[in-house]
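Asks: next input, structure requested:
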Amino acid sequence: MTPPFTLTPPQGRTKGEVKRLRLAGFIPVSIQHKGMDTQHYQVEAAPLQEFLKQHGHTALVELLIMPGEIRQRGIVQGLQRDAISLKIQQLTLQLVRIEDTLKTQVPISFVGKPAMLNPNEAMVIHQADHLLIECAQNDLPEYILVDVTHLVPGGVIHVSDLAPDARYKILTPSHTSLVSLTRTRGGGSTADATEAAATA
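Replies: Predicted coordinates:
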């Protein structure tokens, strides 16, 4: 388990103080939860940025809130980046408690290679990169696998084609296209490709 990120009371409130805070390697953090006033803290920037780079913005973030050493979990609700360096400038976290049900975007990981894929005839087109799901916090997947092995030219995989998983419910509309194998100029028809495969 990743060590918790320590949130401490903010040392900067004015624009100048916040700028000095960032130069010192910290960023402002706001935490929110239904029925709770927004609370403000600061956190060391570099370790958090590395964590989000490795695990993505949908990962649960372990928190140690000071003073009091209160253990909590959160998920990224919003962030602001510097337009040039792309470093995180400010972060908003939604607290996640044991009784909470999460609704969040989870990245799609496409696996496999279509058996009929010929670069001169067809190409794989990713039409979505995240799915909206609902789950308990302990069942939050890091990503959802989509196997494209059986795609044929002209074929499309929709949300409705994914196998159900007891750990989460997909909220993205079932008709949403996720990936397709699109015929390129000069490529044969789906029927031609199927016939060629059958006689190979």
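Asks: going forward, measure contacts and count neighbours with C-alpha atoms only.
Replies: Fine.
Asks: could you pull out the strands for the protein?
Replies: 5-7, 26-33, 36-44, 61-65, 70-81, 88-96, 101-111, 122-126, 130-136, 144-147, 156-158, 168-170, 177-183 (DSSP state E).
Asks: tabulate these (JSON lines), appending distance to A191 and mean neighbour count.
Replies: Below are these laid out as JSON lines (distance: least, Cα to Cα, whole Å; neighbours: other Cα atoms under 10 Å):
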{"stretch": "strand 5-7", "distance to A191": "56", "mean neighbour count": "20"}
{"stretch": "strand 26-33", "distance to A191": "54", "mean neighbour count": "20"}
{"stretch": "strand 36-44", "distance to A191": "58", "mean neighbour count": "16"}
{"stretch": "strand 61-65", "distance to A191": "49", "mean neighbour count": "19"}
{"stretch": "strand 70-81", "distance to A191": "46", "mean neighbour count": "15"}
{"stretch": "strand 88-96", "distance to A191": "50", "mean neighbour count": "20"}
{"stretch": "strand 101-111", "distance to A191": "25", "mean neighbour count": "17"}
{"stretch": "strand 122-126", "distance to A191": "14", "mean neighbour count": "17"}
{"stretch": "strand 130-136", "distance to A191": "31", "mean neighbour count": "17"}
{"stretch": "strand 144-147", "distance to A191": "22", "mean neighbour count": "15"}
{"stretch": "strand 156-158", "distance to A191": "15", "mean neighbour count": "19"}
{"stretch": "strand 168-170", "distance to A191": "32", "mean neighbour count": "17"}
{"stretch": "strand 177-183", "distance to A191": "12", "mean neighbour count": "21"}
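Asks: here's the other one to compare against:
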Amino acid sequence: MSEHTISATGREAAGKGASRRLRRAGQIPAIIYGGHAEPTSVQLDHEKIWLASQNEWFYSSILTLDVDGKAEKVLLRDMQRHPFKQLILHLDFLRVSENEAIRVNVPLHFLNQDTSPAGKTSGVVITHNCNEIGISCLPKDLPEFIELDLANLSPGDIVHLSDLKLPQGVEIPELKLGKEHDVAVVTAGYVQADAEPAAEGEGEGEK
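Replies: Below you'll find the predicted structure:
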């Protein structure tokens, strides 16, 4: 698990007016909550957070928020964006405890798809039904992503959640709910050609 540290500053002013002033100054209002402690209001540099938000790890890794010299281990739980501007409006971070399991959605990385038997077969479409999955683990075991090697994927194959190879200490809670929750992650199916239209008058009785 990679370490990612982000600087933040505590803030006291609250409300929409204070948040607007922060945004005009190039800052993002944010809150840290959970972890058996009181919520903490902070502000972060917009430019640095915008650059961080372009990376996959920002959404699925444990982050270290350095708040005025005090380190907080957190997960990003919510990000509010402007509907059309490249602007982050607000962030919610959840504190994590090293001894308590967390539930996180992590991305899937698909490997060797193009060189698989299915990938090299004409008329076969490989569909990714999931691009991320929900996992549960202790913070120290949290992977930034799960790899799925499709090197042996053949036409007609279906890869289910239960087929994923998970790192040690990581589990998929969904699988505990029954077989019907073992959904298809990847399918390799043949494209079905459209049926040819019936010839004009075919099947009609003679007059």
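Asks: mind putting the strands of the first structure in a markdown table, distance to A193 of the first structure included?
Replies: A markdown table is the format used below for the strands of the first structure (distance: least, Cα to Cα, whole Å):
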| stretch | distance to A193 of the first structure |
| --- | --- |
| strand 5-7 | 53 |
| strand 26-33 | 54 |
| strand 36-44 | 55 |
| strand 61-65 | 47 |
| strand 70-81 | 45 |
| strand 88-96 | 48 |
| strand 101-111 | 22 |
| strand 122-126 | 10 |
| strand 130-136 | 30 |
| strand 144-147 | 20 |
| strand 156-158 | 15 |
| strand 168-170 | 33 |
| strand 177-183 | 10 |
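Asks: aligned counterpart of A118 of the second structure in the first structure, please.
Replies: In the first structure, A118 of the second structure lines up with M116, judged by TM-score structural alignment.
Asks: now that match. Nearest residue, chain neighbours left out?
Replies: Excluding the flanking residues, the one nearest M116 of the first structure by Cα to Cα, 6 or more residues apart in numbering is V152, at 6.2 Å.
Asks: and the one you found, how many neighbours?
Replies: 22 (other Cα atoms under 10 Å).
Asks: tell me, the lengthiest helix in the second structure lands on which residues of the first structure?
Replies: Using DSSP state H, we find that the single longest helix of the second structure is helix 16-24. The counterpart of helix 16-24 of the second structure in the first structure, using TM-score structural alignment, spans residues 15-23.
Asks: and that stretch, which residues are buried?
Replies: Residues of stretch 15-23 of the first structure classed as buried: V18, L21, R22 (neighbour count, 16 or more other Cα atoms under 10 Å).
Asks: possible to save these as a markdown table with distance to E69 of the first structure?
Replies: Formatted as a markdown table, the buried residues of stretch 15-23 of the first structure follow (distance: Cα to Cα, whole Å):
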| residue | distance to E69 of the first structure |
| --- | --- |
| V18 | 24 |
| L21 | 22 |
| R22 | 23 |
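Asks: how near is the aligned partner of T58 of the first structure in the second structure to R95 of the second structure?
Replies: With TM-score structural alignment as the criterion, the equivalent of T58 of the first structure in the second structure is S60. S60 of the second structure sits 14 Å away from R95 of the second structure, going by Cα to Cα, to the nearest Å.
Asks: which neighbours do these two share?
Replies: L75 (Cα atoms under 8 Å, 6 or more residues apart in numbering).
Asks: show residues contacting the longest helix of the second structure.
Replies: Here helix 16-24 of the second structure has contacts from I28, P29, Q43, L89, using Cα under 8 Å, 6+ apart.
Asks: distance from the chain centre to that helix, please.
Replies: Averaging C-alpha positions (Cα atoms, centre = their mean, to the nearest Å) puts helix 16-24 of the second structure 29 Å from its chain's average.
Asks: how about K165 of the second structure, what does it touch?
Replies: Counted by Cα under 8 Å, 6+ apart, K165 of the second structure has contacts E147, L148.
Asks: whoops, F58 of the second structure was the one
Replies: Contacts of F58 of the second structure by Cα under 8 Å, 6+ apart are A52, L76.
Asks: try 7 Å this time
Replies: A52 (Cα atoms under 7 Å, 6 or more residues apart in numbering).
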